[in-house]
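Engineer: starting from these lines, generate the structure:
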Amino acid sequence: MLLIACNNNKQTVNNAANTADTTKNGFTVDYGKQEVDTVVLSTTDSAFVVKNKAIKDDMGDKQKDYTIQVYFTNLSWPKLSFKNAIGADLALTGDLDGDHLPELLFRPEWFSSCWSTVNLFSLKNHTWKMIKNGSMYFCSDQYPLSKRVVKTDTGYGLLTDSLTDDKFITLKKTIKF
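Structural biologist: Below you'll find the predicted structure:
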């Protein structure tokens, strides 16, 4: 991955093997308005979460749009867009459906609360498709994002959280492709 800094507060990120084709293999970031988080997914794959910079005292009412874009170093993976998020936590799960491609766990970030959604995405026809989602209490370390998919007798399950009678419970939702 090659990072190029410019004096106009914009930066273009390209694949080093094809730096001329910025529309296909790269993205442009306006550092006056946006910022980038880098998430290491594996020893060979990383993701870049492009998001709007935070505005002082913003709790979800200062901008028209709170959509993030996720770009991957694996150029065969398309961009993932997600609305109502100001950041994201990501984890690869490995190949759950036998298509030789890993699935992706995605937890969007918001301004407040330890509650979020946990979303399982799979690559289908060169598009990220949401396979299963549920609630997640991410302030607990009992089941971090990377441990949210578990093997079951019939395949795999997604661990989700719920609150019942003032007690946290963990549910196992069957994953079907």
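Engineer: contacts and neighbour counts: CA atoms only from here.
Structural biologist: Fine.
Engineer: hmm, Gly157 is touching Asn133, no?
Structural biologist: No - between Gly157 and Asn133 there is no contact, the gap being 10.9 Å when judged by CA atoms under 8 Å.
Engineer: residue boundaries of the helices in the chain?
Structural biologist: For the chain, the helices defined by DSSP state H cover 22-25.
Engineer: could I get the full set of strands for it?
Structural biologist: Assigned by DSSP state E, the chain shows strands spanning 2-5, 10-14, 26-30, 34-40, 46-52, 68-72, 80-82, 87-94, 103-109, 115-124, 127-137, 149-152, 155-164, 167-174.
Engineer: any idea of the angle the fourth one forms with strand 68-72?
Structural biologist: Comparing the axes of strand 34-40 and strand 68-72 via axes from the mean of the first three to the mean of the last three CA atoms, to 10 degrees yields an angle of 40 degrees.
Engineer: do the fifth one as well
Structural biologist: Per the same axes, to 10 degrees, the angle that strand 46-52 makes with strand 68-72 is 160 degrees.
Engineer: which residues does Leu163 contact?
Structural biologist: For Leu163, the contacting residues are Ile169, by CA atoms under 8 Å, 6 or more residues apart in numbering.
Engineer: to compare with the earlier structure, here is another sequence to fold:
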Amino acid sequence: MTLSKPRLTLAGNLTREPRVLSEEPPRVAFGLAVNPERRDAASEQWVPDGDVQYYDVVCFGALAANVRESLSKGDPVLVVGGLRRRGWQRADGSDGTTYEIAADAVAPDLRRGTSHFRRTRRGAPAEARAADPAGQEEGAAGEVAAGEVDGGPVVVDLRTGELVDA
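Structural biologist: Sure, this is the predicted structure:
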């Protein structure tokens, strides 16, 4: 029986812009700072609970392409993935340790802001998805989608879901 790597779900902020490690296969990395906190029973507020923890996060495939297009330094995110410990040697010869997360999922932390989700077509390169908004299943705020219902034309505002006069 093989034991799997420890699985984590972390909430934190990007410490640097996502950077491309390789184009084929797509691989992107970013830093994550996690500020541990706990809910204070008396005040019912979230309060700091320990030192800031830093992780390297590596994303692969479609996740890598979407992270590269969607996230920036400072963004609050949730990361789900497997934890790996990686040893390395500093220039002075001393040993260092890095904790790296191989991400399965990355999402904006909606406790701290809002987001507009835009579904991408499977298998399409990131550049093609960005250049072909008609190929997307859902649109950004203010975009409309046209179609037919019961043989008649219908236009829907994708931001609000309301019907718009055609």
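Engineer: TM value for the aligned chains?
Structural biologist: The TM-score (TM-score structural alignment, normalised by the length of structure 2) is 0.28; 84 aligned residues with a CA RMSD of 5.5 Å.
Engineer: pretty sure Asn66 of structure 2 is touching Arg129, no?
Structural biologist: No - assessed by CA under 8 Å, Asn66 of structure 2 is found out of contact with Arg129, at 10.2 Å.
Engineer: now do the strands in structure 2.
Structural biologist: With DSSP E, the ranges of strands along structure 2 come out as 7-14, 19-22, 27-34, 37-39, 46-48, 53-60, 76-89, 95-108, 144-149, 152-157, 163-164.
Engineer: mind putting those into JSON lines with mean neighbour count?
Structural biologist: Output for those, formatted as JSON lines (neighbours: other CA atoms under 10 Å):
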{"stretch": "strand 7-14", "mean neighbour count": "18"}
{"stretch": "strand 19-22", "mean neighbour count": "14"}
{"stretch": "strand 27-34", "mean neighbour count": "22"}
{"stretch": "strand 37-39", "mean neighbour count": "13"}
{"stretch": "strand 46-48", "mean neighbour count": "12"}
{"stretch": "strand 53-60", "mean neighbour count": "20"}
{"stretch": "strand 76-89", "mean neighbour count": "16"}
{"stretch": "strand 95-108", "mean neighbour count": "17"}
{"stretch": "strand 144-149", "mean neighbour count": "12"}
{"stretch": "strand 152-157", "mean neighbour count": "14"}
{"stretch": "strand 163-164", "mean neighbour count": "13"}
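Engineer: Ser70 of structure 2: which of those strands is closest?
Structural biologist: Taking CA to CA as the measure, the strands of structure 2 were each checked against Ser70 of structure 2, and strand 95-108 came out nearest at 9.3 Å.
Engineer: counting by contacts, list what that closest one packs against.
Structural biologist: Contacts of strand 95-108 of structure 2 with other secondary structure elements, assessed using 3 or more CA pairs under 8 Å, 6 or more residues apart in numbering; DSSP states H and E, are made with strand 53-60, helix 61-70, strand 76-89.
Engineer: would you format these as CSV with distance to Glu37 of structure 2 included?
Structural biologist: Shown next, in CSV, are those (distance: least, CA to CA, whole Å):
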stretch, distance to Glu37 of structure 2
strand 53-60, 12
helix 61-70, 25
strand 76-89, 15
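Engineer: for Leu163 of structure 2, which of these is the nearest?
Structural biologist: Between those, helix 61-70 lies closest to Leu163 of structure 2; by CA to CA that is 28.5 Å.
Engineer: nice, that's everything, thank you.
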